[in-house]
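Novice: here you go, sequence then predicted model.
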Amino acid sequence: MSATTAAPVKPATVTRTLQRVVLPLEADQDILPLYVEGEQQQPPVVAHGEKERGAAAEAQDLSQVLSRTSYAVRAQQRTSFGTYFNAFPASYWRRWTVVTEVTLRVTLLGSADVIVYRSNAKGNVYRVESTRVEAGTDATAGTDVSFRLPLSTFADGGWYWFDVIAADGGATVKAARWEAEVPEDRATPGTLSIAVTTLNRPDDVVALLGQHGADPELLSILDEVIVVDQGNQHPTDAEGFAEAEKGLDGRLRVIIQANLGGSGGFSRGMSETLDAEKSTYVLISDDDVRTEPEGIVRAATFADLSRRPTIVGGQMFSMFDRPYLHSMGERIQPWRFWWGPVLQDSEGHHLDKESLRSTRELHRRVDVDYNGWWMTLIPLSVVREIGLSLPLFIKWDDAEYSLRARQTGVPTVTLPGAAVWHVPWTDKDDTLDWQAYYHERNRFVAALLHSQYPRGGRIVRESFIHQTRHLLASQYSVAELRLMALEDLLSGPEHMHDQLGTRLGDIRAVRAAHPDSTVEKDPGAFPAPRREKMPKKGEGVRPPSNRVGLLTMAAVGAVKQLRPIRQLSKSHPEAEVHAADAKWWMLAQFDSAVVSTSDGSGASWYHRDPERFRSLMTRSVKIHEQLLRAWPELSEQYKSSIDSLVGQDEWKKTFRGER
């Protein structure tokens, strides 16, 4: 008798919705292109040497938005859902999750063609499949169509999306979603708590809470919103708070604590979520953002289905220019240990002018080192393993956390289609105000913990170069704060918790002692510019054209510090310098200058002070030499203290003010 070979048992699966097709929560024509677009027009002729741009699309109108999930396609017109919030980022799901195939399901009213497309990492577009839908007899139920789509060809990038071309009578996309069959043990969605840290932005917090409570899908997985209020203008006193609280239906908790910065607020949110023992994830969120709630649901679903515990972050649009995708993904250059965009040549994308479908840069998968804490979903299992944030107050807490997580095998993924609107950092320069202290100290703390290069690679050298530039530019308050930061760094990690709630007052006092920190809002606050010695041939300062020119200007600026100050410069600035032109080599040419702030709200009067320059330069040389020598021992000191610095028990002492 021959043995019978049993057929392999197919693992049990369940159907999970990966992302819904959604329309805007608010009636804002500016952001509609992030959800739907019309048929692309022929691209314009591009002159030689100019960058080719994606073709514009036929305008869609808010009147076509019928509900959160339904959209009217006009007769004989095409609507594409190949947009930021509705295309499917296939390469991310292939790379990081257990999903190997997706199903697109579309419910249509009326007669229309449905066409599915895909792209690859180069941005090449391929038509995949199509079907004709005829109007059914039931004018309310609609007709369901589906497409099974493999993820096997999306190794380095690419999206799926679909277009709808309506027949003579028009059509309505009643609903659509991207689904997948996943292992049975992934059936139950994880739940989350949202931790919002705020300082005197009550109206922003109320608006954000209103968005969180406006989406039933988000509410179905939301355990709690924890608002950590560190200011004296409270969201609970703001107009609209009661309504926002009602929308969250008992899921809101407001905690008032001392101002411990972003890291103190977010660590409190992590700690409270750990203690509650009911959420799978904690979502870190800035207070001054506007969100797409569906993106939060997508981030949680992505984390549910990731192969290993994964930090899932959202991208950032500009709050002021809302179709502008400002941040796609962030990395840390390891030799310099400095942050920046993964796509070095990208300055962002206007998705109302250059569609997702025709912008090649948007089709490549972007792998990141960290995600900004404007919106980041962290598994509670990761928090339990690696602890809370470092007590950094602000700056580098988000970057350091992902670097620490990566050491335990936890990746960070910045997921397209999950995003917030936030004030872009291009409209400010916080390296020139009180935050200069935290930029300097926290960058070094992160490098001491995570740099793989001896003595941090270039970081000490680059810090000294930047310090010299600030001194040549007469930015003495910035130079003083940077030295203060390095002195605290050298004192060891014990200062970090001890000074978390008090150091800001010291920083502000030190900064206030320097004239370059005084900002006047009145355009007529300063005397008219006058100069004793006019520039040669009446020409202004020209920017250096190469490295030799840059070094020459640095030498000229250094020699100038040995010369006495021209008397007239004490009563009249020698120039007015726009913020965009306020480079060190420009400011080094003047004995005094009025310099506008980067946000355009005022200006400061910089005065060259040779004695102060020499004093600060002497200290700068000494401290950077000391830091370079002490690096190996200092690195070990910070690494050995990490468990205490990020431990929940140590943080709770700080929350209680036991310092």
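Specialist: Structure's in. What do you need?
Novice: C-alpha from now on. contacts and neighbour counts both.
Specialist: OK.
Novice: end to end, how far does stretch 408-415 reach?
Specialist: 21 Å (C-alpha to C-alpha, to the nearest Å).
Novice: return the set of buried residues in it.
Specialist: Buried positions in stretch 408-415, judged by neighbour count with 16 or more other C-alpha atoms under 10 Å: 410, 411, 412, 413, 414, 415.
Novice: check contacts around residue 389.
Specialist: Applying C-alpha atoms under 8 Å, 6 or more residues apart in numbering, one finds that residue 389 lies in contact with 263, 264, 266, 267, 397, 398, 401, 646.
Novice: repeat that for 6 Å
Specialist: Taking C-alpha atoms under 6 Å, 6 or more residues apart in numbering as the definition of contact, the neighbours of residue 389 are 263, 267, 646.
Novice: and it, how far is that from residue 237?
Specialist: For residue 389, the distance to residue 237 equals 29 Å [C-alpha to C-alpha].
Novice: before we move on, back to that, and the buried residues of stretch 408-415, which of them are in strands?
Specialist: Secondary structure assignment by DSSP state E places 412, 413, 414, 415 of the buried residues of stretch 408-415 in strands.
Novice: so which helix or strand takes in residue 332?
Specialist: Using DSSP states H and E, residue 332 falls within strand 330-333.
Novice: can you redo the contacts of residue 389 as a markdown table with neighbour count and distance to residue 549?
Specialist: Compiled in a markdown table, these are given as follows (neighbours: other C-alpha atoms under 10 Å; distance: C-alpha to C-alpha, whole Å):
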| residue | neighbour count | distance to residue 549 |
| --- | --- | --- |
| 263 | 23 | 42 |
| 267 | 29 | 47 |
| 646 | 19 | 46 |
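Novice: among those, name the ones in helices.
Specialist: 263, 267, 646 (DSSP state H).
Novice: of those, just say which sits nearest to residue 452.
Specialist: Out of the ones in helices among the contacts of residue 389, the one with the shortest distance to residue 452 is residue 646. That distance is 21.2 Å, counting by C-alpha to C-alpha.
Novice: can you tell me which strand in this structure is longest?
Specialist: With secondary structure taken from DSSP E, the chain has its longest strand at strand 160-183.
Novice: packing partners for the helix or strand following that one?
Specialist: Past strand 160-183, heading to the C-terminal end, the next element that is a helix or strand (DSSP H and E) is strand 192-198. With contacts taken as 3 or more C-alpha pairs under 6 Å, 6 or more residues apart in numbering; DSSP states H and E, strand 192-198 sits against strand 222-229, strand 281-285.
Novice: put this next to the previous one:
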Amino acid sequence: MYFSKEAFIKRTIKTILQDKLLQSKSIEILIVDNAGTLSRSEFSDRRTKLISQRNIGGSGGFTRGIVEALSSNRNSHILLLDDDIELESEAIYRAITLNEYAKRDLVIAGSMLDLSQKHQLYEAGALYNKALHNREFQAFNIVRLHHHLDLQNVSNLNLLVETEPIDSAGFYFLSVPRKIFESIGLLLPLFLKVDDTEFCLRIKEKFGNDTLITFPGIAVWHEPFFAKSSIWNYYYYRNDLIVQAIHGTLRYTDAIAYFTKAIVASLLVFDYKNAQMLVKAFEDYLQGAEIIQHADPEQWHSQIMKLDSLFQTQQIQYHNLPSHPQTERTTANLIEKTVSLLTLNGHFLPNVLTQDKGVLLWQTADCAGRRSRAFRKKRVLIFKEGGQCLYRNELDKSVGIELIVRWLALAIESRMKWSKVMTEWQQVSKEFTSLKFWRRYLNLDKSSIEKSERQDLVA
């Protein structure tokens, strides 16, 4: 399910401006346009301001708005909202009221409801680097609290009152006191992905568990992340590496184990695009801070997107498979798993042993399907539940072997660099979240600000 973000933005702003409860509140709406697709004439209300800039990703868009808000002394809190949410404005009124009655500064994380199934709660905050059941350390793992909770079931509503400390929350709805930004700095310039998690981790480290909270009745609808997945998303696992390095939780063995598992899992279903993105992510993390300091973010992202077109053996077809195949419910035995892994589902077997057949794998947000069924097959068809795309991947032994060899060489090379690179990311983190850095990164020199102000007066 995909929608025009411009339509979402206009609808969200209209919803806020027309809310009678918010009329008595002093609010200013800053719309940051990274894409250059919005017009100032569409936002004529005195409470709105459109800010146009080059595309420097989600972190750049949010931070541009934060910098603008901090330049004024008229506000006490800054509310970050995604550009593709569906909102009931009462959620904002509740957040304002909660802040008015609170005896201390709170960072209020709105919950995320599933836009495709509006009665389902997708997450009410999340845990980071923790296992689902025992909450012990598990590198790169995200536990979405109250995931897929059915809110039509009245008995489930009591679960929302039970509080559990959260590690992170999304920028689809996050209310932050300006004092927080003034204390811990701005966002990391990560372009896309994990900037919200890193910011929340800093909040917890500085202010403890009780500052970042969720609250029943404060939520927005958002498309589930699984449905929005794109191949280039996997490149931004680079950001997970950066964030964990900065916060001192990243061990070499954990990182290698996680990436090896993810790369092998991709190669088992002949997903060379995914595997390549993961290898590239690791390579660029090892370059250190230079990857952010000297690269143009928009051009860099464009180059990453071009990598998507390198493999002709992978195609996307539009399909609608309404029911889950019963054959997918079985699990592989130990022998099947072992043979599947040792041969990488046929990459290391002679061509004569490869069958000119295909296999369908049904994937959900929690299950990738039984990959061993692709053993000795020529092609794999993957259908992601909730979507309308059928991914067709064909076996290319030379590409698969090249990628696994490249990864193994990288894993060995990185052992020598690990501590040095990790220290470098830690040392630059304070600079990268400073107002001075962001003003330079956003090209906010005096002349550009004056030009923007003149445009506002003309509009």
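Specialist: Everything's here; your move. Only a predicted model underlies this, so the values are computations on that prediction, with no experimental measurement involved.
Novice: care to give me the TM-score?
Specialist: Here the superposed chains carry a TM-score of 0.83, computed using TM-score structural alignment, normalised by the length of structure 2; 426 aligned residues with a C-alpha RMSD of 2.9 Å.
Novice: to which residue of structure 2 is residue 78 of structure 1 aligned?
Specialist: Aligned counterpart of residue 78 of structure 1 in structure 2: none (TM-score structural alignment).
Novice: and residue 78 of structure 1, how close does it get to residue 655 of structure 1?
Specialist: Taking C-alpha to C-alpha as the measure, residue 78 of structure 1 and residue 655 of structure 1 are separated by 56 Å.
Novice: so between these two, which is more surrounded?
Specialist: Using other C-alpha atoms under 10 Å, the more surrounded residue of residue 78 of structure 1 and residue 655 is residue 78, with 22 against 19.
Novice: just give the nearest non-adjacent residue to that one, would you?
Specialist: With C-alpha to C-alpha, 6 or more residues apart in numbering as the criterion, residue 78 of structure 1 has its nearest non-adjacent residue at 4.3 Å, and that residue is residue 165.
Novice: can I assume the one you found is in contact with residue 115?
Specialist: No - in this structure residue 165 of structure 1 lies outside contact range of residue 115 using C-alpha atoms under 6 Å: 8.2 Å.
Novice: neighbour-wise, which of those two wins?
Specialist: Comparing residue 165 of structure 1 with residue 115 by neighbour count (other C-alpha under 10 Å), the higher total belongs to residue 165, at 23 against 18.
Novice: can you find the partner of the more buried one in structure 2?
Specialist: Residue 165 of structure 1 maps onto no residue in structure 2, with residues paired by TM-score structural alignment.
Novice: show me the strands in the stretch 251-400 of structure 1, by range?
Specialist: If you assign secondary structure with DSSP state E, counting those that start in this stretch, the strands in the stretch 251-400 of structure 1 sit at 252-256, 281-285, 290-291, 311-318, 324-327, 330-333, 338-341, 349-350, 375-379.
Novice: can you redo those as TSV with distance to residue 569 of structure 1?
Specialist: TSV is the format used below for those (distance: least, C-alpha to C-alpha, whole Å):
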stretch	distance to residue 569 of structure 1
strand 252-256	49
strand 281-285	47
strand 290-291	46
strand 311-318	40
strand 324-327	41
strand 330-333	41
strand 338-341	37
strand 349-350	44
strand 375-379	48
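Novice: among those strands, which is nearest residue 486 of structure 1?
Specialist: Set against residue 486 of structure 1 and scored by C-alpha to C-alpha, the strands of the stretch 251-400 of structure 1 come closest in strand 338-341, at 16.6 Å.
Novice: ok, the most centrally placed residue in structure 2 - contacts?
Specialist: Nearest to the geometric centre of structure 2 sits residue 193, at 3.6 Å (C-alpha atoms, centre = their mean). With contact taken as C-alpha under 6 Å, 6+ apart, residue 193 of structure 2 is in contact with no other residue.
Novice: and it, what's its match in structure 1?
Specialist: Using TM-score structural alignment, residue 193 of structure 2 lines up with residue 395 in structure 1.
Novice: ok, its match to residue 339 of structure 1 distance?
Specialist: Taking C-alpha to C-alpha as the measure, residue 395 of structure 1 and residue 339 of structure 1 are separated by 11 Å.
Novice: again with residue 327 of structure 1
Specialist: 12 Å.
Novice: higher neighbour count, these two?
Specialist: More crowded of residue 327 of structure 1 and residue 339, by other C-alpha under 10 Å: residue 327, with 24 against 16.
Novice: alignment lookup: the more buried one to structure 2.
Specialist: In structure 2, the residue paired with residue 327 of structure 1 is residue 123, using TM-score structural alignment.
Novice: now do that match against residue 313 of structure 2, distance only.
Specialist: 36 Å.
Novice: what of residue 39 of structure 2?
Specialist: Per C-alpha to C-alpha, residue 39 of structure 2 is found 41 Å from residue 313 of structure 2.
Novice: and those two? which has more neighbours close in?
Specialist: For residue 39 of structure 2 versus residue 313, the count of surrounding residues by other C-alpha under 10 Å is larger for residue 313: 15 against 12.
Novice: burial of the residue lying closest to the more buried one once chain neighbours are set aside, as a residue count?
Specialist: Leaving aside its sequence neighbours, residue 313 of structure 2 sits nearest to residue 394 (C-alpha to C-alpha, 6+ apart; 5.2 Å). Neighbour count for residue 394 of structure 2, taken as other C-alpha under 10 Å: 20.
Novice: does residue 394 of structure 2 touch residue 379 like I think?
Specialist: Yes - Residue 394 of structure 2 lies in contact with residue 379 (C-alpha under 6 Å); the separation is 4.2 Å.
Novice: about what we covered before: quick check: of the ones in helices among the contacts of residue 389 of structure 1, which lies closest to residue 509 of structure 1?
Specialist: Nearest to residue 509 of structure 1, judged by C-alpha to C-alpha, of those is residue 263 at 22.2 Å.
Novice: what residue of structure 2 matches up with that closest one?
Specialist: So, by TM-score structural alignment, residue 263 of structure 1 is matched to residue 59.
Novice: against residue 184 of structure 2, how distant is its match?
Specialist: Noted for residue 59 of structure 2: a distance of 16 Å to residue 184 of structure 2, by C-alpha to C-alpha.
Novice: repeat that for residue 435 of structure 2.
Specialist: 11 Å.
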